[in-house]
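A.B. asks: Here is a sequence together with a model predicted from it:
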Amino acid sequence: MPRKPKITTDETDRKDQRDKTEALKKSVENADTLPETAPRHLTGEAKKLWEKLVPVLNGTGYIIDADSSTVETLVINYAMLREAYESVKKNKVVYEVEGRIYKNPAVAIIDSTTKIIKSVGSDLGLSPQSRATLIDMAKTDEEDEGKDYEERFGANR
């Protein structure tokens, strides 16, 4: 699997990487942001996460309305993860029925949703490494002075 392209504005990085970064910035500068109110079909934990996460994502300047299905994938999988975890808390990882031991199916749901959340979250800049890449991309000389990027991206919440 090829590496993801590097997003950078650092003058010491390759010109083609900087050019792609500039093209990305231009492509999203006039795009609509994600709506901060969750879609009606989202409920519970998915809705809560949407409404907490979207303002942070919109603040990055790189997430646009076209990314809504990616954010929806993230919040739905998060809600499924939470529900599966409640099942594991209640029924344990394995349980016994009529003398037979069974693996709780929620364990597999936790495994698969965790992988999806990690992958999609990284795509949205929600891992430390991907956030650092987006921060690099967001830097300009004017923004660098006194800007606390950890606070901007919600690291201290």
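C.D. replies: Yep, that arrived. Numbering: from 1, shown residues only.

A.B. asks: only C-alpha atoms for contact and neighbour calcs from this point on.
C.D. replies: Noted.

A.B. asks: Pretty sure Ile101 sits against Val93.
C.D. replies: No: contact between Ile101 and Val93 fails when scored by Cα atoms under 8 Å: they sit 10.3 Å apart.

A.B. asks: Looking at these two, which is more packed in?
C.D. replies: Between Ile101 and Val93, Val93 has the larger neighbour count (other Cα atoms under 10 Å), namely 15 against 10.

A.B. asks: Which residues lie in contact with that one in this structure?
C.D. replies: Contacts for Val93 (Cα atoms under 8 Å, 6 or more residues apart in numbering) come out as Lys103, Asn104, Ala106, Val107.

A.B. asks: Filter the residues you listed down to the buried ones, PyMOL style.
C.D. replies: Selecting only the buried entries of the contacts of Val93 in PyMOL, with 16 or more other Cα atoms under 10 Å as the criterion:
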select buried, resi 104+106+107
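
A.B. asks: what packs against the helix or strand Ser69 falls within?
C.D. replies: Using DSSP states H and E, Ser69 falls within helix 68-91. When contacts are defined as 3 or more Cα pairs under 8 Å, 6 or more residues apart in numbering; DSSP states H and E, helix 68-91 packs onto helix 44-60, helix 106-123.

A.B. asks: try this one next to it:
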Amino acid sequence: MKKSDKDVNNGALSYRSPDYFSKQASATWRKVVGYLEANLAVNRIDTYLVEMYCTQYEIYRNAYNHIQENGEVQGIYKSVQDYEGNIIGRDFVGYKRNPMTQIYDSALKNLTKIGSELGLSPKSRSELLEVAKSVPAEEASTAQKMSAFFSNGKEEIY
């Protein structure tokens, strides 16, 4: 049985990234799933959050690379023509923001939000630990509570 098959069977996240992921997103997937499995209680239901995190990370990296190559701003030029309509030069008009800076900013905000949901920031990890400490270890299971509820009060578990 492959590792990914075991993960599906026990409800854990699969270490195998989705087939449609790029190299960057797949590498991020392996790092994030490895960290989450080792440090936090995550389930297969969290897959969509990890997928969003990985794809947002790829968008963030692509936007950053584009900004590195082309700069945060780009010059705006107006063509100057002679009386026959031939372009004889360009006048500098000003600057405009590189649209990739908006994509970069949006991806960074999404990464922060999703990372917090997954417990990938120091603050969210400490909040998750506080919640885990406050839950009594011997609390009745949901099945026991439902059984008690439907047994017309014969067995009370709170």
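C.D. replies: Sure thing, it's come through. None of these values were measured; they are calculated from a predicted model.

A.B. asks: Average separation of the helix or strand that the helix holding Ser69 of structure 1 is followed by from the aligned part of structure 2, please.
C.D. replies: The helix or strand immediately downstream of helix 68-91 of structure 1 is strand 94-97, counting by DSSP H and E. Strand 94-97 of structure 1, aligned to structure 2 and superposed, deviates on average by 1.8 Å (mean Cα distance after the TM-score superposition for structure 1).

A.B. asks: which residues touch strand 94-97 of structure 1?
C.D. replies: Ile101, Tyr102, Lys103, Asn104.

A.B. asks: Just give me the match in structure 2 for the third one.
C.D. replies: Using TM-score structural alignment as the criterion, the counterpart of Lys103 of structure 1 in structure 2 is Arg97.

A.B. asks: wait, what's in contact with its match?
C.D. replies: Taking Cα under 8 Å, 6+ apart, one finds Glu72, Val73, Gln74 in contact with Arg97 of structure 2.

A.B. asks: Just tell me what the first one corresponds to in structure 1.
C.D. replies: Put plainly, it is Glu72 of structure 2. Taking TM-score structural alignment, the alignment pairs Glu72 of structure 2 with Val93 from structure 1.

A.B. asks: The residue sitting nearest the centre point of structure 1 and Asp136 of structure 1, how far apart?
C.D. replies: By Cα atoms, centre = their mean, structure 1 has its centre lying nearest to Gly121, at 2.6 Å. Gly121 of structure 1 is 18 Å from Asp136 of structure 1, where distance means Cα to Cα, to the nearest Å.

A.B. asks: likewise Ile76 of structure 1?
C.D. replies: Separation of Ile76 of structure 1 from Asp136 of structure 1 (Cα to Cα): 29 Å.

A.B. asks: What residues sit buried inside the biggest strand by length in structure 2?
C.D. replies: Using DSSP state E, we find that the single longest strand of structure 2 is strand 87-97. Of the residues in strand 87-97 of structure 2, none count as buried by neighbour count, 16+ other Cα under 10 Å.

A.B. asks: Could you report the neighbour count for the closest residue in space to Arg90 of structure 2 that isn't next to it in sequence?
C.D. replies: Nearest residue to Arg90 of structure 2, sequence neighbours excluded (Cα to Cα, 6 or more residues apart in numbering): Ser79, at 4.4 Å. For Ser79 of structure 2, the neighbour count with other Cα under 10 Å is 11.

A.B. asks: Kindly report the same for Ile135 of structure 1.
C.D. replies: A count of nearby residues for Ile135 of structure 1, using other Cα under 10 Å, gives 20.
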